[in-house]
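# Sequence below, structure please.
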Amino acid sequence: MKNILTIAKFTFKDVIQSRVLYITAWISLLILVLNYVTSEFSYGNVLRVSIDFGLGGAAFASNILAVFIGVNVLSQEIESRTIYIALSRPISRIQFLLGKILGVTSVLSLSTLIIFGISTIVYLSRGGTISSIILNALVLGVIESVLLFLIVLFFSLITSRALSVINTIVIYFIGHAVTHISELTFVKNREGLLYIINAYKTFLPDLNLLNLKPFVFNSDLISTEQVIYSYSYGFSYILILSFINAIIFKNKELT
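Now for the predicted structure:
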């Protein structure tokens, strides 16, 4: 466990020093300005606009960071050969990978908190209150970004960086659309399409299950059981993807 925490610590520092969090800073500033301006012209919906910008902006920034970091976090280590220095010490490949995952998760969590915290200034100044559903939506947003990180990490271990990003983006958009697509009458009347969609849900993540933003002002439409299921679903996928990535990385030829 000590080795994992050490790798996580250095990964966190490396990401911070690489200045990728400048993306977070600029997005935070942009969202704060847009949040304030749009709330001025949103008659009767000021709080909704403010919190939508906060949660949406935090998720957007974290997802961008997840893909950007995920496609580079191991590739750069291998290309620069610094990974050989780390693995020459009494540390296994699996410990090294888990440390990387933990370190990046910390960065994504920090990015989300920064953007949401800044955006919340406008929300609270307008008389809003932080409810449990907002906090759950925020945490599930972090879980989604970690999932994207693990997905792009998986592809980066077996293919090129460009294909890793493309495949991850495709899975992201399909993951958010698949539930809505399955509810279309056109799809329901065609067993073949339903079979394909159900097969997708079996093997690939339905990211819409991690999206609680539509329920922030309609919390009565979602039950505690559904929220718990969303957490279980997200954590299960994280564990599965972490295990798969660990097996691939353990057997990968580092050249």
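# Please count neighbours and contacts with C-alpha atoms only from this point.
Will do.
# What sits closest to Gln95 if chain neighbours are left out?
Spatial nearest neighbour of Gln95, chain neighbours left out: Ile4 (5.3 Å); criterion: Cα to Cα, 6 or more residues apart in numbering.
# how about this one, so we can line them up?
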Amino acid sequence: MYFLRFCFLISLVLLIGCDISVNDPATGSGSKSSSKKEGVVRKKRSDGTLATEITYQNQKKNGLAKYYYKNGKLRSEVMFKDDVKHGEAKLYYENEELYQVTNYVEGKKDGIQRKYRDDGRLMAEVPYQMDWAGMGLVEYTLKGKPKKQYPKLEVKTTDRTLKDNQYIIRASFSEPLKDVMYYVGDLSPKGFLHDELTRIAPKPGGYLEITYFVPPGTFLMEKLNIIAVGSTILKNPYVAQKSINIAVENKGF
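Below you'll find the predicted structure:
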């Protein structure tokens, strides 16, 4: 039962960004032609059920768009501005309970995304800043309590300067997460990822490995901030970071 519900949640999230394919021509207020969209345009599926109600202005999505399940119940409602998500987007379970609320700014997630269980209880609060995930994920247990334990970012160093002039840093999560990615640099002032970070793909085992070459007679001193992001079992991005001070000398003997 849990697996079926989990698969349903994945399908629900994937559907929000997609228009439903329909065969019937659109009908809408302010327009008699399906080629010119203006006002509220309604589309039906081939079986006659209502699929979408989308508000157009200047032939672009502007305002509220509604998407429906085949049983006629509301599946999602999204605010648009010039064909781009801008404002609040809501997803619903088939039992009409709210599943997810996300704020968009010019097509990018911005703010706290909230997810709910099908009985209305809060499931997760996910922070975003212009589509970038950040620190501060809060997931809730089935009892409605904030989850206290999250994976830790563990960093280990290996000094092999005397053997082969290498100083190796390895980082990984203390618990397995999916879709792990690593970055080097500092998070934004508010704790979010951003496009100026150096992105490093993980090794096949899901860990990060950085190797410094330290020739004989040289000294390495550096502060390194490692950031990792992975997907939890609830499909939420979890961000963690850890800074280490590197100070190693290869005397050559």
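# Could I get the TM-score for this pair?
After superposition, the two chains reach a TM-score (TM-score structural alignment, normalised by the length of structure 2) of 0.24; 111 aligned residues with a Cα RMSD of 6.7 Å.
# Is the residue nearest to Gln95 of structure 1 in contact with Gly103, as I believe?
No. Under the criterion of Cα atoms under 8 Å, Ile4 of structure 1 makes no contact with Gly103, lying 9.2 Å away.
# Distance check, the residue nearest to Gln95 of structure 1 against Val46 of structure 1.
44 Å (Cα to Cα, to the nearest Å).
# ditto for Val107 of structure 1
Distance from Val107 of structure 1 to Val46 of structure 1, by Cα to Cα: 30 Å.
# One more: Ile247 of structure 1?
The value you get for Ile247 of structure 1 to Val46 of structure 1, if Cα to Cα is used, is 48 Å.
# Next: Ser230 of structure 1.
From Ser230 of structure 1 to Val46 of structure 1 the distance is 28 Å (Cα to Cα).
# which of Ile4 and Gly103 of structure 1 has more neighbours?
Shown here are Ile4 of structure 1 and Gly103; by other Cα atoms under 10 Å, Gly103 has more neighbours (23 against 20).
# tell me the contacts of the more buried one?
Counting by Cα atoms under 8 Å, 6 or more residues apart in numbering, Gly103 of structure 1 makes contact with 7-12.
# Which of these are buried? Put it as a ChimeraX command.
Here is the ChimeraX command that picks out the buried ones among the contacts of Gly103 of structure 1, judged by 16 or more other Cα atoms under 10 Å:
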select :7,8,9,11,12
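# Which of the contacts of Gly103 of structure 1 fall within helices?
7-12 (DSSP state H).
# Closest one of the residues you listed to Val152 of structure 1?
Thr11 (17.1 Å; Cα to Cα).
# quick one: the residue nearest to that closest one when sequence neighbours are not counted from Thr6 of structure 1, how far?
Spatial nearest neighbour of Thr11 of structure 1, excluding adjacent residues (Cα to Cα, 6+ apart): Gly103 at 5.2 Å. The gap separating Gly103 of structure 1 from Thr6 of structure 1 is 9 Å, by Cα to Cα.
# same thing with Ile85 of structure 1?
In terms of Cα to Cα, Ile85 of structure 1 sits 14 Å off from Thr6 of structure 1.
# ok, now Phe116 of structure 1?
Distance from Phe116 of structure 1 to Thr6 of structure 1, by Cα to Cα: 28 Å.
# more crowded one of those two?
Shown here are Phe116 of structure 1 and Thr6; by other Cα under 10 Å, Phe116 has more neighbours (23 against 16).
# pretty sure the more buried one is touching Ala58, no?
Yes. Contact criterion Cα under 8 Å: Phe116 of structure 1 and Ala58 qualify, at 5.6 Å.
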